[in-house]
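Participant: build the 3D model from these lines:
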Amino acid sequence: MDTREGPVEPADAADATDGLRERKKRQTRAALSRATIALSVERGWDGVRMEDIAAAVNVSERTFRNYFSSRAEAVAATHLDRMLRVARALDERPAGEPLWESIKASVQAEFSPEDSRPADPAAGRRHTAAIWKVLSEPAVQGEVLRADQAAQVVLAESIGARTGSDPRADLYPKLVAASVGAAIGTALGHWLRADPPVPLGPLISDVLGQLTAGLPAPARTGSRPPDLPA
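Facilitator: The predicted model follows:
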């Protein structure tokens, strides 16, 4: 019998409080990352300070520093979080589903067929050019590379769990994770630099389809036929 006096907080209530706190932290972190990207695209990389980003999210600059050590890390956080969600989605796919079908479904769930560029083509080109300029900053490139490496570790673990392989000892899960990351990066780079603009969703589907098929060589069209043996 419990002889303690006063109300006892149920364990479920404490767990719910902890869960709410963690969810709020994730929401604040995501909001700071999105604000960093949006302000940098709007004003240019050198036109944004940490205090500007914090003000846009209605938090203090100290709060920003609690989450990120730099603006570049904040930019890369959106990419990292998206790739970690891909890994979690892969964990939740049906166990009997073929690996590459699971990967395609998990990735495509994170990339909407609608992109965020303005409908006007000229404005869209300016928008993507501004994003590309931000992503071309050396500090941002370094943080995105770091984020890619961290995401690949987690994705390789999910792939290993589905294939019965060990990412610490086996090459396959690491190779697949790296291939998926490279495919997504290639699609994003093509999307940002395409002129005229193209939607992102179909690009993601295309690169994953080609990867699943083993990257077959495209049919030759309008080019010189290969030399025939003598």
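Participant: okay, CA-based contacts and neighbour counts for the rest of this
Facilitator: Noted.
Participant: would you map the helices across this protein?
Facilitator: Counting by DSSP state H, the chain has helices at residues 11-43, 50-56, 61-67, 71-92, 99-108, 121-135, 138-163, 171-193, 200-212.
Participant: buried residues, the fourth one. List them.
Facilitator: Read it as helix 71-92. If you call a residue buried by 16 or more other C-alpha atoms under 10 Å, then helix 71-92 has these buried ones: 71-81, 83-87, 89-91.
Participant: follow-up on the earlier one: closest one to Asp115 among the helices of the chain?
Facilitator: helix 200-212 (6.1 Å; C-alpha to C-alpha).
Participant: here's the other one to compare against:
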Amino acid sequence: MAADETAPLGLRERKKQETRSALSWATIRLSVERGWDDVTVEDIAAEVNVSVRTFRNYFSSKAEAVVARHVDRMRYVADDLRARPADEPLPEAIRHAVLARFAPEPGADRSPRSREWLDQWVKGIRLMVTEPDVQGEFLKANLIVQKELAEAIAERTGTDVTRDLYPTLVAAATGAAASAAMDHWLRSDDPTVPVDALLNDALDRLWAGLPVP
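Facilitator: Presented below is the predicted three-dimensional model:
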């Protein structure tokens, strides 16, 4: 389980997180560049300069490594939600928590990048997420992170995930909004549109009750 980013981490734990993240990124990058079937666990381990055994210590498969970034990001959303001011309305608290994890890195260049490079990257991601193994890992991951987000929502609203539908329903809807925004971005003719802008729009529509356009 991912550690709370707000808590101080020891050197060993930071190193483990860095290695896990590096392996996940390497899996995505190599799969986009070479194609899913042309990347092995050995290739990924060599890219990060670790052993295959180290890779296996973190992930059971390439698909799990790909999905790891999504899992961590959504788990941190639950942590961030718990840290929001207690008097903040739930929709705004969730919005801030989600956008904090989907926003670009501080100082990131948000100007249009090389269209050729970005189109190729998006094309590779599109192909990769159609792999049955990756889709299966996403389904499993979404169930895990939905449960954690529902627990955070229950704590904030004074409800109970075992008795009340509300926290699980809100968590599922929030996860669906995030998935829809990512899917829309991948299918968009203009991948330079920021994902966080799409997600913000999705959350706006969700909390407005999904009115007919």
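Participant: right, so the helices of structure 1: which one is the most enclosed?
Facilitator: Ranked by mean neighbour count, those are led by helix 71-92 with a mean of 21 (mean count of other C-alpha atoms under 10 Å).
Participant: aligned partner of Thr174 of structure 2 in structure 1?
Facilitator: Alignment note (TM-score structural alignment): Thr174 of structure 2 maps to Val180 of structure 1.
Participant: excluding chain neighbours, give the residue nearest to that match in space.
Facilitator: Leu208 (7.6 Å; C-alpha to C-alpha, 6 or more residues apart in numbering).
Participant: OK, contacts around the aligned partner of the one you found in structure 2?
Facilitator: Under the alignment defined by TM-score structural alignment, Leu208 of structure 1 is paired with Leu203 of structure 2. Residues counted as contacts of Leu203 of structure 2 (C-alpha atoms under 8 Å, 6 or more residues apart in numbering) are Arg95, Thr174, Ala177.
Participant: can you tell me how far the second one sits from Leu186 of structure 2?
Facilitator: From Thr174 of structure 2 over to Leu186 of structure 2 the distance is 19 Å, taken as C-alpha to C-alpha, to the nearest Å.
Participant: quick one: map Arg69 of structure 2 onto structure 1.
Facilitator: By TM-score structural alignment, Arg69 of structure 2 lines up with Thr78.
Participant: so its match is in contact with Ala30, correct?
Facilitator: Yes - assessed by C-alpha atoms under 8 Å, Thr78 of structure 1 is found in contact with Ala30 at 6.7 Å.
Participant: overlap in contacts of the two?
Facilitator: With C-alpha under 8 Å, 6+ apart, Thr78 of structure 1 and Ala30 have no common neighbours.
Participant: counterpart of Gln135 of structure 2 in structure 1?
Facilitator: Counting by TM-score structural alignment, the partner of Gln135 of structure 2 is Gln141.
Participant: how close does the nearest residue to Tyr67 of structure 1 once chain neighbours are set aside sit to Thr186 of structure 1?
Facilitator: In space, and not counting its chain neighbours, Tyr67 of structure 1 is closest to Arg29: 6.4 Å by C-alpha to C-alpha, 6+ apart. Arg29 of structure 1 sits 26 Å away from Thr186 of structure 1, going by C-alpha to C-alpha.
Participant: of the contacts of Leu203 of structure 2, which is the nearest to Arg115 of structure 2?
Facilitator: Distances from Arg115 of structure 2 to the contacts of Leu203 of structure 2, taken by C-alpha to C-alpha, are shortest for Ala177, at 26.4 Å.
Participant: correct me, but that closest one touches Asn200?
Facilitator: No - applying C-alpha under 8 Å, one finds Ala177 of structure 2 not in contact with Asn200, separated by 9.1 Å.
Participant: look up the closest residue to Ser179 of structure 1, ignoring the ones flanking it.
Facilitator: Leu211 (8.0 Å).
Participant: quick check: the gap between that neighbour and Pro196 of structure 1.
Facilitator: Distance of Leu211 of structure 1 to Pro196 of structure 1, given as C-alpha to C-alpha: 25 Å.
Participant: Arg101 of structure 2 matches what in structure 1?
Facilitator: Aligned partner of Arg101 of structure 2 by TM-score structural alignment: Glu110.
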